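J.: Give the three-dimensional model of this entry:
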Amino acid sequence: MTNSPRTPEPKAHRSPEPAPPATSYPQVTANINPNQAPPAIEERGPGVGAPETPDPGHAPTPAPLAPADRARLLAGEHHDPHAILGAHPTRTGVAIRVLRPFARAVTVRAAGIRAELHDDGDGFFSALLPLREVPEYTLQVTYDDANAEDPHTVQDPYRFLPTLGDLDLHLINEGRHEELWKALGAHPMTHQEVTGTRFTVWAPNARGVRIAGDFNYWDSTGFPMRSLGSSGIWELFLPSVGEGERYKFDITRPDGSHTLRADPMARRAEVPPANASIVTASHHTWQDADWLEHRADRPVHEAPFSVYEIHLPSWRPGLTYRQLATQLPAYIRDLNFTHVELMPVAEHPFGGSWGYQVTGFYAPTSRMGTPDDFRFLVDALHQSGIGVLMDWVPAHFPRDDWALAEFDGRPLYEHEDPARAAHPDWGTLEFDYGRTEVRNFLVANATYWCEEFHIDGLRVDAVASMLYLDYSREDGEWTPNAHGGRENLDAVAFLQEMNATVYRRNPGVITIAEESTAWDGVTRATHHTGPGGFGGLGFGLKWNMGWMHDSLTYVSHEPVHRKYHHNEMTFSMVYAYSENYVLPISHDEVVHGKRSLVSKLPGDWWQQRATHRAYLGFMWAHPGKQLLFMGQEFAQGAEWSEGHGPDWWLLDPSYSAEPDHRGVRDLVRDLNTTYTATPALWQRDTDPAGFAWVEGDAAEDNVLAFLRYDSDGTPLLAISHFSPVVRHDYRLGVPTRTLNKEGIPAWQEVLNTDLSRYGGSDVRNPEPLKPESVPYHGRPSSIQLTLPPLSTIWLRPE
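T.: Okay, here's the model as predicted:
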């Protein structure tokens, strides 16, 4: 989508300017003797001229502007406008030159002097002031439709020194500026005791860059930026420009054509489909110090971690960030999820992409409010004891011609090889991870969200598409790496650097990979080399896509056929400890014709809900962390749509007096409550000694039973039964003692997905089950219990 900035309403302190002239510019010269001495002036101290006169007339003009410089400035191709514009000492006085298109008159004012500049044509005005040093001065600009008695008084942008230091430029060139957002973009600031905004942008291939915005009525002619050496950075400080102003960069491409681009480092953007960048600064006062102080107290893989995935714009359609802050934390806390995961919140032009085609990597989407409004939401979640994860998309970006694609006229953020740049699945462009500045842009972006918005974790989207050069490509469509392999070595190095940087700078933050292959070492430390010769990627957790696919395939079969697919429920334990896993039932599984979770399941409505509950019970007991997408916590039957969000009306008692949807939600609440209170279910998720099969081969019965152990050896017994029949006197072998106890007197049912309040048939084991000295399943003792239909039950030692 492409949108031109809308014309802003005139502001009282500005004079509207007409459209810029169209084509060629006449050459104008001035009659001046460069060897003439400056006129005599009254000595009033350094830099002070003659007493101010009410009607000064025209001051003498300096040497004429070289035709090449004039042409380059007017065409937006000058790399050093500060050398031409502004005030400069000469042998004959201080020469001042201004570019103000469509101005009728320009007057310079300094201490003790006031002089009207000569109109040199094409918007140029100049004068030779009888001064020995450059004074502090202002400009008074009069336009045709303005009152000549009340001219527009402005500071001259071209009298200011650069706002970026050598260290910033060095770090950017090295690709090691970990706080890049503080150096590039638009920053309100005070510079040389003047308040304004610093604009900086990386555009190394540009012949010139200018700024267009509300403050100049989107005519960039008079606002060329300067190039800071070989860094590729362009910079300009604009006095009096402040928060709320919209802007873009007018870039002259290598071929001389122009493109108007949003700021890649913009920290705020217009509400789509408009796409201008907005000057912003944060004024939020954080209240989550206690949360941040204790966030790193316990490693995430040894802590409870159950995640509610949400698409913010559609969770409660129409709510702002601040309105969400009054509803979302209460809902998450009521269901006892430990974390919420937000689908991408970075700015994106098309709502139907759900945020996965990002154009504003540093700007929270403005659809629901300002960046500080988003901070307010994160703060509210933290104050409610809820961690905040965010989907992050460094794998690709869209081709919108106002955003990153060929940003300065040539491939810049994307790979220069078109075959490497084009993402084969989504019609987007892949980043050039081998370019230091691009890698820096992304690494800094990861830390930006953690540090500026206190995000607790990044779930990195589409990692597999980054890791493989042949991803979704046929033979002949990709080029092997330097070693002849299919691995994208640049992407590997980028992910390692990103993870190492995020963990070093932000204690307690977690990174999570959505990686759908068997890449070795996704959650291994970056300094540990695996069998493939690569260091670990350094992620904290990885989505277990294999478990998700296999388990959903199993439960989608009719119960009578599940015995032929029993291994799909047990195979995950073959590799469960090869990585640190999250078990995801995400948005990807309930869209595009895949149906919602409950609708995937066979049978009538009762059996579908029962299987849904049993599956969740199995998921919460299985080694690994849990993630559930919104709507699945109450068994929504329809696929999710970003247009209307979850079907909340299903929870209204007036819809149904039966505890069907409400019962599933009550179960999720109890699953989380029991899970969090039971260390056996999370403390040893990455330790094989924390798990033991009791019955993994009961395919005919559709039964799976296993033990989970905490660090003290205290067990929890989980039994999932995926048949619609009741099984009485079902015998299971159990341990006779824990590590710190002589024995286990009895087993007590602590969770049963078949309870009537969940919508089940209420088949239970109400009394403690005492072990009998009957060897079973390789254990000296066993218990007999009743298995409810299509259910999961959890038992703990009494």
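
J.: From here on, just use CA atoms for contacts and neighbour counts.
T.: Fine.

J.: Chain neighbours aside, what residue packs nearest to Tyr137?
T.: Excluding its sequence neighbours, the residue lying closest to Tyr137 (Cα to Cα, 6 or more residues apart in numbering) is Ala110, at 4.4 Å.

J.: now swap in Leu489 and tell me
T.: Of all residues apart from its sequence neighbours, Asn481 sits closest to Leu489 (Cα to Cα, 6+ apart), at 7.2 Å.

J.: Tell me which residues touch the residue nearest to Tyr137, please.
T.: For Ala110, the contacting residues are 48, 135-138, by Cα atoms under 8 Å, 6 or more residues apart in numbering.

J.: just to revisit the earlier point, helix/strand/coil for the residue nearest to Leu489?
T.: coil (DSSP: H, G, I helix; E, B strand; the rest coil).

J.: okay but it is in contact with Asn488, surely?
T.: Yes. Applying Cα atoms under 8 Å, one finds Asn481 in contact with Asn488, separated by 6.8 Å.

J.: Identify the contacts common to those two.
T.: With Cα under 8 Å, 6+ apart, Asn481 and Asn488 have common neighbours Leu469.

J.: what residues are up against Met545?
T.: Per Cα under 8 Å, 6+ apart, neighbours of Met545: 515-516, 583-584.

J.: one more to put side by side:
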Amino acid sequence: MALRDTSLPEPSGVARCAPAPPLDPVDRGRLLAGAHHDPHALLGAHPVAGGIVFRALRPFARAVSVVTDGERRRLASEGDGLFSGLLPLDTIPDYTLVVAYADGEQEVHDPYRFLPALGDTDLHLIREGRHEQLWKALGAEPMTHEGVTGTRFTVWAPNAQGVRVAGEFTFWDGQAFPMRSLGSSGVWELFLPGIGEGARYKFEITSRHGDRFLKSDPMARSTEVPPATASVVTSSRFEWGDQEWMARRGEVPVHEAPFSVYEIHLPTWRKGLTYRQLAEQLPAYVRDLGFTHVELMPVAEHPFGGSWGYQVTGFYAPTARLGTPDDFKYLIDALHRAGVGVIMDWVPAHFPKDDWALARFDGDPLYEPGDSRRAEHPDWGTYEFDFGRVEVRNFLVANAVYWCEEFHIDGLRVDAVASMLYLDYSRDSGQWSPNVFGGREDLDAVAFLQEMNATVYRRAPGVVTIAEESTAWDGVTRPTDSGGLGFGLKWNMGWMHDSLGYISHEPVHRKYHHNEMTFSMVYAYSENYILPISHDEVVHGKQALVSKMPGDWWQQRANHRAYLGFMWAHPGKQLLFMGQEFAQGAEWSESHGPDWWLLDPAYGAEADHRGVRDLVRDLNTAYRATPALWQRDTDPGGFRWVIGDAAEDNVFAFLRFDAAGSPLLAVSNLSPVVREDYRLTVPDGLPLWQESLNTDAARYGGGDIVRRDPVKAEDGALRLALPPLATVWLVPVPG
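T.: Presented below is the predicted three-dimensional model:
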């Protein structure tokens, strides 16, 4: 819609510029429609016959003047918010604009007098899909450019006819600030003087079909608090204090180090706390319980809290629900200074269809494949990423690097890897097309995962990548140079499924499922594994861990404790979701989080819940102090069955060995009766053994069938009274 000419009478003492040559009608129309690829060629200052023409696009302005050498000259209104004039100059001078509105006037720098604030090297790397610090090239970057402070806005939108910046500073109208297209890169750029941190903005895109819509910035490093959806200009001023942690975190390979993970959902761990408030409580809690790491369910910005963070719209922005990006860094820094590593769930498999975010970003499929059979994820109602497009792969690879470099993240747990690897994942016949070799493997996704892992390990020493992958795909944790996907660790979903199936049976039936507890050792060394009891296992009717257990309340807690003792001794690292460390009976819900009141002594929870939490603390303490439990997790020589076939007894016993050959004996009696005088073979030359942990101890809420004195090996074996529904660890007495 054309704007009426609201020009003012000439101010006293201000001369008027000579008339400027008119714009080409086609160029003028495209400019005003937000569909011009090079507005800088029309706006700003340009040499013409007779001098220098100045042209400004200022919708709703009543008058615009140009100021050169202290002299102010009035531009003429061309209508529709365009103002122009000609000065008899030989060269383009330094100048500013004075723009008069109904409520006053302001002197500003003209955005259209600046050269691009993005270099050729950046554009080359973007075109190649190899810009490993993409966040420094795209998005909103506060800077000083040609001596002027402001913000550089850049966005990748190769199919757009035009892109404009809209924000609270334009009353969400994009007319005044069209961006220029930088060659064949698909990148649009505009430097806006005077716009700084805290400014809210979006990109107004005109598609090649003529549609116009607002999109949040895919590279935004800060956002409004949902449900608001604007991007926010930000710049970090955080000063890290975790130098010691960062210097030593990569000294020992993760598969040869203790690795015990506490998984939490930050918004509900202590509901209502901000990042900085969490920093006052979470590090101390995790350190007290002895976990080596926390794993944070996705913290990248997401519109729907009920997705738990797994439907991401702001891949480069920590959720604003809990504070600013620097506040999030404060939390990570506090965890590091407490000696706790930080793993973050990362979701490169898919993204939601919200029309203000990534979906059909420039009016056409861009981040998602153009083929509808591959674009939509059938399980989650989301779009999958187009892993075959180099710019999309770059967006994701750089995002992985971003969290590691900018936020000092120590590990990325990659969600839903299986859904990425298979073209027919959750699809029936006719709903998918095979790869070039006729197979079901998504070769583009494989290449992306290999590139991501190789890049992260090269750029961020000490970081570990972890695959949530539930199939028998070969080589998930094999190095990329050997044809593997290159992950450091993989969730052992088979162990989780089988062991939970076993432990949920009544003891009288467990003998028929004995192999569900032993089968994991058939493949335990095929990958580098983590044993996960994650959020997925304690929601949506699956029940909390303790509630999966059979029997009365005492038996449920005993089963729970015995299971954790078995889990911590089994080869592989371990992960436990919040609330399960104190045997919360209710499923987790994002509406209220863990039931912390169960730990209140006034409730009488000393043995019921606090006892289980004390066991978890002692499990972690003994685990970290016993190299046999973690040093040879990926070495078959670090494990030996002592009793693996006692199905009738519901007993499992095995030895773990450290690099020097020192053993730990783990025995689980998962029947509800005491097994008296039970014979367990032990290595020769170790005559005395001592309990280092017993899940039946009274302080954990057990029956206290414990052995406080060392037990002597006779004829190469120990004879023990095995407590019911309990796990016991024994180690040789030194000397």
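
J.: if we can go back for a sec, now which of the contacts of Met545 of the first structure would you call buried?
T.: 515, 583-584 (16 or more other Cα atoms under 10 Å).

J.: Would you format those as TSV with secondary structure and distance to His339 of the first structure included?
T.: Output for those, formatted as TSV (DSSP: H, G, I helix; E, B strand; the rest coil; distance: Cα to Cα, whole Å):
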residue	secondary structure	distance to His339 of the first structure
Glu515	coil	21
Leu583	strand	14
Pro584	strand	13
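
J.: so the corresponding residue of the second structure for His78 of the first structure, which of the three states?
T.: Under the alignment by TM-score structural alignment, His78 of the first structure pairs with His36 in the second structure. Per three-state DSSP, the secondary structure class of His36 of the second structure is coil.

J.: His36 of the second structure and Val26 touch, don't they?
T.: No. In this structure, His36 of the second structure is not within contact of Val26 by Cα under 8 Å, at 9.8 Å.

J.: Val763 of the first structure - how many residues pack around it?
T.: Val763 of the first structure: 17 surrounding residues under other Cα atoms under 10 Å.

J.: Wait, it touches Pro788, no?
T.: Yes. Counting by Cα under 8 Å, Val763 of the first structure does reach Pro788; the two are 5.3 Å apart.

J.: shared neighbours of these two, anything?
T.: Asp754.

J.: what's the average distance of the helix or strand harbouring Trp291 of the first structure to the second structure?
T.: Per DSSP states H and E: Trp291 of the first structure is located in helix 289-294. Following the fit onto the second structure, the mean deviation recorded for helix 289-294 of the first structure is 0.4 Å by mean Cα distance after the TM-score superposition for the first structure.

J.: what span of the second structure lines up against that helix?
T.: Going by TM-score structural alignment, helix 289-294 of the first structure sits over residues 243-248 in the second structure.

J.: do stretch 338-346 of the first structure as well
T.: The aligned range for stretch 338-346 of the first structure is 292-300, by TM-score structural alignment.

J.: cool, stretch 688-698 of the first structure as well?
T.: Residue span in the second structure matched to stretch 688-698 of the first structure, by TM-score structural alignment: 636-646.

J.: likewise stretch 422-431 of the first structure?
T.: Taking TM-score structural alignment, stretch 422-431 of the first structure hits residues 376-385 over in the second structure.

J.: how far away is whichever residue in the second structure pairs up with Leu541 of the first structure from Leu366 of the second structure?
T.: Per TM-score structural alignment, the equivalent position to Leu541 of the first structure in the second structure is Leu489. Counting by Cα to Cα, to the nearest Å, the gap from Leu489 of the second structure to Leu366 of the second structure is 31 Å.

J.: Could you do Arg55 of the second structure as well?
T.: From Arg55 of the second structure to Leu366 of the second structure the distance is 34 Å (Cα to Cα).

J.: okay, those two: which has more neighbours?
T.: Neighbours per residue (other Cα under 10 Å) separate Arg55 of the second structure from Leu366, with Arg55 holding more: 27 against 21.

J.: mind checking how far that one is from His145 of the second structure?
T.: 21 Å.

J.: And for Pro22 of the second structure?
T.: Distance, Pro22 of the second structure to His145 of the second structure, by Cα to Cα: 30 Å.
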